[in-house]
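J.: based on what follows, work out the 3D shape:
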Amino acid sequence: MRGLLQTTTSVREKVRASMQPKALTGRDRDEALRTLRESGTTRPPLDILVVGGGVTGAGAALDATTRGLATALVEASDWGSGTSQWSTKLVHGGLRYLQMLDFGLVHEALTERGLLLRSLAPHLVKPMPFLIPLEHRVWQRAYYGAGVTLYDLLANALPGQRALPIHQHAGRRGLHREFPDLREGRAIGAVKYWDATVDDARLVSTLVRTAHTYGASVASRTRAVGLLREGDRIVGARLRDEETGEVFEARANQVVSCAGVWTEEVGGLTGDPSCLRVMASKGIHLVVPRDRIRGTSGLFLQTERSVLFFIPWARYWIIGTTDTPWRLDRGHPVATATDIDYVLEHANSVLTTHLTRDDVVGWYAGLRPLLQPGVEGDTDSAKVSREHTVVSPLPGLTVVGGGKLTTYRVMAKDAVDLSLGDRASELPSITHQIPLLGAVGEAAMRRRMPALRDRFGWSEQITDHLLHRYGSLVEQLLDLIVEDPSLARPLEHAPAYLRVEIAYACISEGVLHLEDVMMRRTRLYYEEPRKGLAAVPEIAEIAVQWLGWNEAREAGEVEAYERRVLADEAAARETTDEAAVAARDRVLQGVRR
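T.: So this is what the prediction gives:
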């Protein structure tokens, strides 16, 4: 391998020299596609080709390129659009996995949580207290108290400064003080413990940009439609540019599949679809305005089928989740009326306030890629461990499956290690010491915020929002505002976001379509009524200015997003997965009943 000829010292010198954040533009995508086409012809084959641009694939690309390997990353749609954007928004150790005695998994996740909080992404990952209500004074307090004590011990056994406080016990009065709207009589007290929250799609896009900054070629909307094979060895992939329809070949010494719920499909390209079996489990979440539920901490409860989280964000609560098998199109999971009613029913069973469909500002549905046990028939997905597995079904191909968002870095490291084989020791992973873009200098930027609030008339909520999304990259937004002062204004129909955030997404964050802005560069798809449709004209106008769309392109982008919204709304009125998918497809295809 060309990259393996570099020494560890030269790799680290390259890393230090690559600290200046790079924008991710359409031109960069074009250059990445050119690199892929020319690999193995006018250029040497790539060292690593990563297929799948979710959190694990983005992490694998960062891992490989910071080892000094010639690396490319491709994703069939937008970054993080498959599974990663639909999570519960938590970076956590997996408290409920202690019940399954998955001590290794919990320790691993707590290690990664600490790294993210302390050094890798302190701007994106934020501490959050959670309450576990107790209904029985003696045995439950002992049971959950022992669990969170072990949780804390596993976390605090890690080297370095403690990332989060240790757990506390609260009586009935203390519980009411932190969560006044928990129904009286539901609990005699609580155990309070700490985990962390994250904007999942933002984590993915930041990982992609960080990998790009360190030299990886990255191309979204580039689908792997086949694997290139010479004898029994995989030597690359056949790719399709989803924007133009062009199909071409890319050569690589190693292909790393991070396909999530599509893992079996990638395995099928080898002729051995059974290399890893992955269960797709659907989970849905509701978004409710913050003022509808009084509480300052999150809430963690268990239901008969899953867990129920109440997660406070700046302006709203995220409530979920469900855990049901999904056997339909894995590219388009949908939330049904049954799903929404299930979460509302369980939420209302513990709240003094009564939530209705009218309180639900938004919702989303996603799939978890759970490794299947080696048995036939139905499996209760709530009992499947989230531990990941990495295999090499053929020389030149590495497949990673399972896992969860919190442990993306470990999954990525394991995948690249396996792809390199014995030579991995020559270039060990260093991503545990690579801060993501925006992390370095975040504390200094935080101290500048009072002056920026005075200068632009921004609220504290807006500056907190900016820091949580960009960290020290806020400096780049300020540069755009100097160029166009109108960008400092909030969006008229989505005032939690500034106009500059849309412009920055267009020119620095790899946006190709309006959907990318609405669903992943912002959270307007599920945090504004009607999925942010009222804000679309202004956002499209900004995109026209910074992406150079003509009138026809603008109209097409707006129509496509409006149809997506109508399709998801139609699905949410149906009671079964099958009926919801059919309703969604009818709207997307313009078919009337």
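J.: drop to CA atoms for contacts and neighbour counts, all remaining ones
T.: Fine.
J.: thought Glu554 was touching Ala540?
T.: Yes - using Cα atoms under 8 Å, Glu554 is in contact with Ala540, at 6.6 Å.
J.: for this structure, what's the longest helix?
T.: In the chain, with assignment by DSSP state H, the single longest helix is helix 551-571.
J.: report all helices and strands that that one contacts.
T.: The contact analysis (3 or more Cα pairs under 8 Å, 6 or more residues apart in numbering; DSSP states H and E) places helix 551-571 against helix 514-516, helix 536-547, helix 577-588.
J.: what does the shortest one rub up against?
T.: When contacts are taken as Cα atoms under 8 Å, 6 or more residues apart in numbering, the neighbours of helix 514-516 outside the stretch itself are Asp78, Ala540, Ala543, Glu557, Val558, Tyr561.
J.: for Val148, which residues are in contact?
T.: Leu95, His167, Tyr193.
J.: most neighbours among those residues, which one?
T.: Within those, Tyr193 tops the neighbour count with 25 neighbours, counted by other Cα atoms under 10 Å.
J.: look up how far Val106 lies from the nearest residue to it once chain neighbours are set aside.
T.: The spatial neighbour of Tyr193 that comes closest, neighbours along the chain excluded (Cα to Cα, 6 or more residues apart in numbering), is His167 at 4.4 Å. Remark: distance between His167 and Val106 (Cα to Cα, to the nearest Å) = 16 Å.
J.: before we compare anything, build this one as well:
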Amino acid sequence: MASRTPHSTSDSPGGVLGPAERDRAWRRLAAEPFDVVVIGGGIVGCGVALDAATRGLRVALVEARDLASGTSSRSSKLFHGGLRYLEQLEFGLVREALRERELMLTRIAPHLVKPVSFLYPLRHRGWERPYTAAGLFLYDTMGGARSVPGQKHLTRAGALRMVPALRRDALIGGIRYYDAQADDARHTMTVARTAAHYGAVVRASTQVVGFTREADRVSGVRVRDVETGAETVVRADVVVNCTGVWTDELQRASGSRGRFRVRASKGVHIVVARDRIVAESGLILRTAKSVLFVIPWRNHWIVGTTDTDWNLDLAHPAATRQDIDYILAQVNSVLATPLTHDDIEGVYAGLRPLLAGESEETSKLSREHAVARVAPGLVAIAGGKYTTYRVMAADAVDAAAVDLPGRLRPSITDQVPLLGADGYHALVNQADLLAARYGLHPYRVRHLLDRYGSLVHAVLELATPELLKPVDAAPDYLLVEIAYAAAAEGALHVEDVLTRRTRISMEYAHRGVDCARQVAEVMAGVLGWDEDRVEFEIANYVARVAAERDSQIKPDDAAADAVRAGAPDVREFLVSPVS
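T.: Below is the predicted model of the structure:
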């Protein structure tokens, strides 16, 4: 196996995904042959693009909407082994995931992935403490974990000191353990930018609308620029379908018979202010169906999740009043001061792509992944979990080898830091110096370092005195972050910035509506929008938020979906379903 990380061969050093790079990418898609074309800009697709590019292959990645616009921006935002999978005796999956967690914390993405503690409240005397301790001992030792502390046992008094928000009768003691967390959308986008840095052509708002064939083999895809309606054909030795819950749809469009089916399981989370739950640690709670997390998230808590079948609009899964009531009921069963609907700042719903057929209950479906060569020139991958994306990507590229000319080099992504990782720790030590240089408070610089790592210099190079000011209605973020999202991170719409490049849409009770105009005006300066376009972007975003709010008071999935699906799509030339 190669021992060094490769140098960039990209015409976009630093993995910049800006307007000029977008135009150049379209020309390259039309003109160049590729070894691998990846469909889907979620974490698995971006991981496949990075894996293939760092093996020396010619790679293109296309995404119909925005990078991470589906499942990969709507997870629990954890890099974790999955305690409940231990109970299901899936030791291999847990070990693999914990190894990936360690790699992320230490080598691949220390700027983006951070340790996070959880308290497991004990409810039963006698058997529960040793039973849980044994599971956590495995959890602490499997996968070579060394970057987080081991379990710590607490009396009831000790647990209540750690989490004063708990009712005294909700526990008889507790055990604290550690996992890791990341902003999933930012991490996915950074994987995509790293792939671009190593030569991959990465282009969002580029939808696959058909497949090309030579005799019995898939030889490429027809794509549409959903911003302009332009179409072109992209030639490839092999196409890799990484579309998650859209896997079956894409396989039908290719004319190939799938080797597995994917079921969509809806997971809903709510976001509340940090002061609504007084605690120094997150919580993990057993429920009748699965587990519920209370996850620290900056000045907030993320509480979730649900786990129910979803058979409606795959692009816009809708949370219902029933989903939200379920989460509140579960968490309120242990809180001394119950949460109410008025405490909720944000709500988001995502779809897990689970392999169908193993169980009628989505909460019991395996999180293992499957890879298949569904036709000559076409590979599909589905299932799995966010934490193991890198392993999934390597397996998908391995499966593509039969359709690639020449010998395929081994995967080396376990040795390839993401953009922003190199130099991050030194910059953390220099945060005060950086703050003084740019006239910022040190906490602002630390915020930037945990979002951009050593790319912080590229962000701040864009800064004017005006752009170093906070967003008026979302002061956790600076205006320069909005400009950088459009200039370098591939953001094409206000929605992309408010929901994924930042998390304003879930962190503020106004869901981003109150700062949509200011964000649009900053983006206009980068992307050349006129006033009509600014007004279009604002109106579209406001309509989206209104539809989401309305769906969240509906009693069931059908009613919520009908409301959410009524909001206009900002990408005007999308076709659905893929045909």
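J.: hmm, back to that, can you flag the buried ones in the contacts of helix 514-516 of structure 1?
T.: Neighbour-count burial (16 or more other Cα atoms under 10 Å) is assigned, among those, to Asp78, Ala540, Ala543, Glu557, Val558, Tyr561.
J.: now do Arg186 of structure 2 against Tyr452 of structure 2, distance only.
T.: Distance from Arg186 of structure 2 to Tyr452 of structure 2, by Cα to Cα: 9 Å.
J.: do Ser147 of structure 2 as well
T.: For Ser147 of structure 2, the distance to Tyr452 of structure 2 - Cα to Cα - is 21 Å.
J.: residue range for the longest helix of structure 1 in structure 2?
T.: Mapped onto structure 2 using TM-score structural alignment, helix 551-571 of structure 1 spans residues 531-551.
J.: go on, stretch 77-91 of structure 1?
T.: Counting by TM-score structural alignment, stretch 77-91 of structure 1 pairs with residues 65-79 of structure 2.
J.: need the contact list for Arg27 of structure 1.
T.: By Cα under 8 Å, 6+ apart, Arg27 of structure 1 has no neighbours at all.
J.: remind me which helix or strand it belongs to.
T.: Element membership of Arg27 of structure 1, judged by DSSP states H and E, is helix 26-38.
J.: if we can go back for a sec, would you mark the buried spots in the longest helix of structure 1?
T.: Result for helix 551-571 of structure 1 [16+ other Cα under 10 Å]: buried residues 554, 557-558, 561-571.
J.: how about stretch 12-22 of structure 1?
T.: Those buried within stretch 12-22 of structure 1 under the rule 16+ other Cα under 10 Å are Lys14, Val15, Ser18, Met19, Pro21, Lys22.
J.: next: stretch 415-425 of structure 1.
T.: Ala415, Val416, Asp417, Leu418, Ser419, Leu420, Ala424.
J.: in structure 2, what residue corresponds to the fourth one?
T.: Taking TM-score structural alignment as the criterion, the aligned counterpart of Leu418 of structure 1 in structure 2 is Ala399.
J.: what helix or strand does its match sit in?
T.: Applying DSSP H and E, one finds Ala399 of structure 2 within helix 389-400.
J.: and what of Arg451 of structure 2?
T.: Per DSSP H and E: Arg451 of structure 2 is located in helix 442-452.
J.: gap between that helix and the chain center?
T.: Averaging C-alpha positions (Cα atoms, centre = their mean, to the nearest Å) puts helix 442-452 of structure 2 20 Å from its chain's average.
J.: so whichever helix or strand comes after that helix matches what in structure 1?
T.: For helix 442-452 of structure 2, the following helix or strand on the C-terminal side (DSSP H and E) is helix 456-461. On structure 1, the counterpart of helix 456-461 of structure 2 by TM-score structural alignment is residues 474-479.
J.: likewise for stretch 294-312 of structure 2?
T.: So stretch 294-312 of structure 2 sits over residues 310-328 in structure 1, by TM-score structural alignment.
J.: what does the matching stretch contact?
T.: Residues contacting stretch 310-328 of structure 1 (Cα under 8 Å, 6+ apart): 88, 279-291, 296-300, 305-309, 333, 339, 343, 347, 367, 380-382, 461, 527, 578.
J.: next: stretch 562-575 of structure 1.
T.: 334-340, 530-531, 533, 579-588.
J.: hmm, back to that, take the buried residues of stretch 12-22 of structure 1 and keep only those in helices.
T.: Per DSSP H, the subset of these in helices is Lys14, Val15.
J.: re the thing from before, and the match of stretch 77-91 of structure 1, end to end?
T.: 25 Å.
J.: run the chain-centre distance for that stretch.
T.: Counting by Cα atoms, centre = their mean, stretch 65-79 of structure 2 comes out at 3 Å from the chain centroid.
J.: all set now, cheers.
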